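Visitor: Provided below for reference: sequence and predicted model.
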Amino acid sequence: MGSTFNSLVGLIILALDIWAILNVIKSASEVGIKVLWILLIALLPVVGLVIWAIAGPRGNVRF
């Protein structure tokens, strides 16, 4: 059961990283900033995701 749980957590982190990267791509930031955020999220999946959630650029949000 341990490996199943670890696989599930890994898939959830992967899905959240992909979602964060797509939000960075949709944001209005400059290309260089986008590249840095994508590299941070891709190279440090958990830490990068947390840092992005706190301080990262957001996609185009319409209210």
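Guide: Received, thanks.
Visitor: C-alpha only now, for contacts and for neighbours.
Guide: OK.
Visitor: For the residue most central in space within the chain, which non-adjacent residue is closest in space?
Guide: Centroid-nearest residue in the chain: Ala20, 3.0 Å away (criterion: Cα atoms, centre = their mean). Excluding its sequence neighbours, the residue lying closest to Ala20 (Cα to Cα, 6 or more residues apart in numbering) is Leu49, at 7.1 Å.
Visitor: want to compare, so here's the second one:
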Amino acid sequence: MNIEVSGIIGLLILIADIWAIINVIQSSADTLKKVLWIVAILILPVVGLVAWFFFGPRG
């Protein structure tokens, strides 16, 4: 049971990270900021996602 719940949570985090990266790429921010946000999301999936949600570039 614990493995299944962890797998579902991990999948949801992966989907949210992919969605955040796509939104960063489509934003009007300059290239350096886009790269920094993508790296932050990839290295720190949960923290990077939350930080992007509150502070990241918008479309």
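Guide: Arrived safely, thanks for sending. As the structure is a computational prediction, the values presented were derived from the model and not from experiment.
Visitor: what about the residue nearest to Ala20 of structure 1, how many residues close to it?
Guide: Counted by other Cα atoms under 10 Å, the residues lying close to Leu49 of structure 1 total 24.
Visitor: Please identify which helix or strand holds it.
Guide: Leu49 of structure 1 is part of helix 45-55, with elements assigned from DSSP states H and E.
Visitor: Test my guess that the residue nearest to Ala20 of structure 1 contacts Trp19.
Guide: No. Taking contacts as Cα atoms under 8 Å, Leu49 of structure 1 lies outside contact range of Trp19: 9.9 Å.
Visitor: Which helix or strand lies directly C-terminal to the lengthiest helix in structure 2?
Guide: Of all the segments of type helix in structure 2, defined by DSSP state H, the longest one is helix 2-26. Following the chain from helix 2-26 of structure 2 toward its C-terminal end, the next helix or strand by DSSP H and E is helix 31-43.
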